[in-house]
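In: Have a look; sequence and predicted model below, questions after that.
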Amino acid sequence: MIGAESRERPRVVLGVGGGIAAYKACEVLRGLTESGHDVRVVPTEAALNFVGAATFEALSGHPVHTGVFTEVPRVQHVRVGQEADLVLVVPATADLLAKAAHGLADDLLTNTLLTARCPVAFFPAMHTEMWEHPATRDNVALLRSRGIVVTEPDSGRLTGVDTGRGRLADPREIVDLARLLLADPTALRRDLEGVRVVVSAGGTREPLDPVRYLGNRSSGKQGYALARVAAQRGAEVTLVAAHTVALPAPAGAEVVSVSTAEQLRTAVHAAAERADVVVMAAAVADFRPASRAEHKIKKRDGEPDPTIVLARNPDVLAELVERRRGAQLVVGFAAETGDDRGDVLDHARAKLKRKGCDLLVVNAVGEGRAFEVEDNAGWLLSATGAERPIPLGSKAQLASAMWDSVADLLAGR
């Protein structure tokens, strides 16, 4: 029974390279198993210097081997790759990238990489000098030319006191991208190379007094997924983020943190000056308090309740459409509910016409939908009149569907 259940779950091979970031593979492993995946860990011998086999075995429920001379009757060095639905290498060291690029097979992991016919994704981690070395860049380009996913690493603290490009992507991001690749093996193709993208995310906060603010329920997860997928498809991404401190910065993206609608407006317009695509996924407050109290507003017995006067915030999306340059694409987001004047799509069509953007992603919002959840669904409306539903899936899947449409529009211009 256990074996049958295991076969019904997506089968993921988690290769672990011999770098200090190997300990983060444990978080990836737990994230995948907890989301219903059957994960087998295949480390290199060097990786076991950082994390012991017992740890991987306990978290995965599978034995861990590194060589080709174990389970010989089962022809394990071939079978592991043949039976996988997805192979991830976390972390992918410069040595592993070189071996994979040139077809070397001196252990179980490199044999698995040669026999796998499923999607294969490398998540690099190494010092900046190693990532930028011409040999590594050539190996990455060769692997990508074969349809293998080699993601962009993060920037930040490396081993010791060093900082720079080459840090392993956050484990939550890796799990998210793994789910995306299982749903769509071509989702991370490099079709946005050289495209400059601006994405806004999160919810703005408009101060009422030193303690309180007007805000909304946006977590920023959808905007971050948009930035993450765009960066891994080759785009140069600037992410303008409002109150998303709990989310890991997307690897390969530049993050600009803002708070209020006015701050977001300034940052987005500045970044849009040199952008090919601007995506307004942030939930920007429509109104702000007309004045901010210098001190906390008190409730006092015997006194009337305070009256809060609101002022309208600028319409950033409409401004972007009005000021766009050349063939720049502008994408809007609409969080809608139906009412006595129409359903979600009625309101969305009217908004698309009113705003004048090229694409509008529409989410039906409500309890347990769109805001503060992991998955999303909606519709993609085009200024040409085309409409298509986006089925329920991870927010990365919705992001991928949107970037598919953007890539088609860019190719036609």
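Out: Received the coordinates, thanks. Numbers count the residues shown, from 1 in each chain.
In: make it CA atoms for all contacts and neighbour counts henceforth
Out: Fine.
In: And the strands in the stretch 1-150 of the chain?
Out: Taking DSSP state E, counting those that start in this stretch, the strands of the stretch 1-150 of the chain run over residues 11-16, 38-43, 86-92, 120-124, 149-150.
In: now for the helix or strand encompassing residue 392, which elements pack on it?
Out: According to DSSP states H and E, residue 392 maps onto strand 387-394. Applying 3 or more Cα pairs under 8 Å, 6 or more residues apart in numbering; DSSP states H and E, one finds that strand 387-394 contacts helix 171-183, strand 375-382.
In: Tell me the buried residues in that strand?
Out: Neighbour-count burial for strand 387-394 flags 387, 390, 393-394 (criterion: 16 or more other Cα atoms under 10 Å).
In: ok, those vs residue 306, which is closest?
Out: residue 394 (42.7 Å; Cα to Cα).
In: ok, and here's another one to check against it:
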Amino acid sequence: MLEGKKVVLGVCGSIAAYKAAMLVRLLVKAGAKVQVVMTADAANFITPLTLSTLSKNPVHINYFNAENGEWDNHVELGLWADIMLIAPASANTLAKMANGLCDNLLCAVYLSAKCPVYFAPAMDLDMYRHPAAVNNINRLQGYGNILIPAGKGELASGLHGEGRMAEPEEIISLLASDIKKKLLLAGHKILVTAGPTYEAIDPVRFIGNHSSGKMGFAIADELASMGAIVTLISGPSAQQSKQPSVKRINVTSAAEMLEACLDNYPDSKLCIMSAAVADYTPVTIASQKIKKQDDHLNIDLKKTTDILKTLGEHKQPHQLLIGFALETENEEQYATEKLKKKNLDLIILNSLNDTGAGFKSDTNKITMIDKYLQKTIFTLKSKTEVARDICAKVAELINQ
């Protein structure tokens, strides 16, 4: 959920500032881009060098850098961030934030931020319970800021109770969970197929195609980044998902892919069939490697079960089904016929006649045709960008 997110981490003067090192490390490990803004007092508890090294970015403390004569632009930092996280948030900084005071860079960035702001208080028990602190926390929540409640435990004073900053792992989990809830496809189960199928001739040889699986994997990753619960059924492919939440099921043949689809489609809201499934498979598979003897070798083939058509027949009123059509002639005509014949809600057409489209390429050029025959033509794009276009349409269909 934090992959690619831009996070401004505010660190205040508190003994809990030592936890900021682990917090930065976990954010970076989760794929976030981190800029740290510290108060001057925070630098007494943890060095800027530590946080700079872990975040791989300079740490911001002052409005003005006397060494190079540069101004640290708080407005740019506030606009840059997708998330602002203030942890630890001291009683002093919470009071300034609640009352709009702006005597340091951190408070200036906070007042400039357009993104969600999370704050994790850290202070002693009596301070945390003081009506002034309680009022400031309530006021900040009233502004739309998101409280990460302090935990209970042993405090620096030796007292035991509330005021202890939430642990870094808890904060990361909360951020990821909160982001997921706000995503367009949060909680929707989506099935994606990708790659080729290999139809065995003998233990050594097979009939296959040139599909790499890149398109299907890009779609699965994008859906997962939008909060969907994704199951990816992949034929033989060297591709790897970038989203750890994607559940991958490996298959080899068209028959295995059919079985996996029938097992998983009933529980899915939507299925995107981007796999290049073989249309024919050998009638018999030789138990031993076929030796090269005659000048000619005839192999009897039979039709494989049409997976897309089968899913279309099983589709329930609450389900959606999207197919792909890779054509070389009469592209729109064939794609439209496939859309109607197989009971699809949307078909993604690409043509091998378009330079840069098709198998193995890192780019693709698609046309979307929906069940009302409304057509949307896209320019040549990277498969990652194409996946975003497809998933934006998926979100539109699901949320209609």
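Out: Sure, I can see it. In this text the structure is predicted, and so the values were computed from the model without any measurement.
In: hang on, the earlier thing: turn the strands of the stretch 1-150 of the first structure into JSON lines, including mean neighbour count and distance to residue 178 of the first structure.
Out: Formatted as JSON lines, those follow (neighbours: other Cα atoms under 10 Å; distance: least, Cα to Cα, whole Å):
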{"stretch": "strand 11-16", "mean neighbour count": "26", "distance to residue 178 of the first structure": "9"}
{"stretch": "strand 38-43", "mean neighbour count": "26", "distance to residue 178 of the first structure": "12"}
{"stretch": "strand 86-92", "mean neighbour count": "26", "distance to residue 178 of the first structure": "8"}
{"stretch": "strand 120-124", "mean neighbour count": "24", "distance to residue 178 of the first structure": "8"}
{"stretch": "strand 149-150", "mean neighbour count": "24", "distance to residue 178 of the first structure": "11"}
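In: quick one: the strands in the stretch 101-250 of the second structure?
Out: Ranges of strands in the stretch 101-250 of the second structure, per DSSP E, counting those that start in this stretch, are 117-121, 146-147, 151-154, 160-164, 189-194, 199-200, 206-207, 229-234, 247-250.
In: ok, back up a step: which residues in the second structure does the strand holding residue 392 of the first structure match up with?
Out: The alignment of strand 387-394 of the first structure onto the second structure (TM-score structural alignment) spans residues 375-382.
In: Can you list the neighbours in contact with that stretch?
Out: Applying Cα atoms under 8 Å, 6 or more residues apart in numbering, the external contacts of stretch 375-382 of the second structure come out as 356-357, 362-369.
In: What residue in the first structure is paired with residue 191 of the second structure?
Out: Using TM-score structural alignment, residue 191 of the second structure sits opposite residue 198 in the first structure.
In: How many residues are close by that match?
Out: Look at residue 198 of the first structure: counted by other Cα atoms under 10 Å, it has 30 neighbours.
In: What of residue 208 of the second structure?
Out: Count around residue 208 of the second structure with other Cα under 10 Å applied: 18.
In: quick one: contacts for it?
Out: Neighbour list for residue 208 of the second structure: 196-199, 278 [criterion: Cα under 8 Å, 6+ apart].
In: In the second structure, which residue sits furthest out from the middle?
Out: Using Cα atoms, centre = their mean, the residue of the second structure lying farthest from its centre is residue 294. It sits 53.5 Å away.
In: Can you name the residues that contact that one?
Out: If you count contacts by Cα under 8 Å, 6+ apart, residue 294 of the second structure has none.
In: what about it, distance to residue 283 of the second structure?
Out: With distances taken as Cα to Cα, to the nearest Å, residue 294 of the second structure is found 20 Å from residue 283 of the second structure.
In: ok, back up a step: would CSV of the helices and strands packed on strand 387-394 of the first structure with mean neighbour count and distance to residue 111 of the first structure be doable?
Out: Output for those, formatted as CSV (neighbours: other Cα under 10 Å; distance: least, Cα to Cα, whole Å):
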stretch, mean neighbour count, distance to residue 111 of the first structure
helix 171-183, 20, 21
strand 375-382, 21, 35
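In: wait, which of these is closest to residue 213 of the first structure?
Out: Evaluated over these, closeness to residue 213 of the first structure peaks at strand 375-382, with 27.0 Å, by Cα to Cα.
In: how big is the offset of that closest one relative to the second structure?
Out: With mean Cα distance after the TM-score superposition for the first structure, strand 375-382 of the first structure departs from the second structure by a mean of 1.3 Å once superposed.
In: TSV please, covering the strands of the stretch 101-250 of the second structure and showing distance to residue 220 of the second structure.
Out: TSV is the format used below for the strands of the stretch 101-250 of the second structure (distance: least, Cα to Cα, whole Å):
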stretch	distance to residue 220 of the second structure
strand 117-121	30
strand 146-147	30
strand 151-154	37
strand 160-164	39
strand 189-194	6
strand 199-200	24
strand 206-207	26
strand 229-234	7
strand 247-250	10
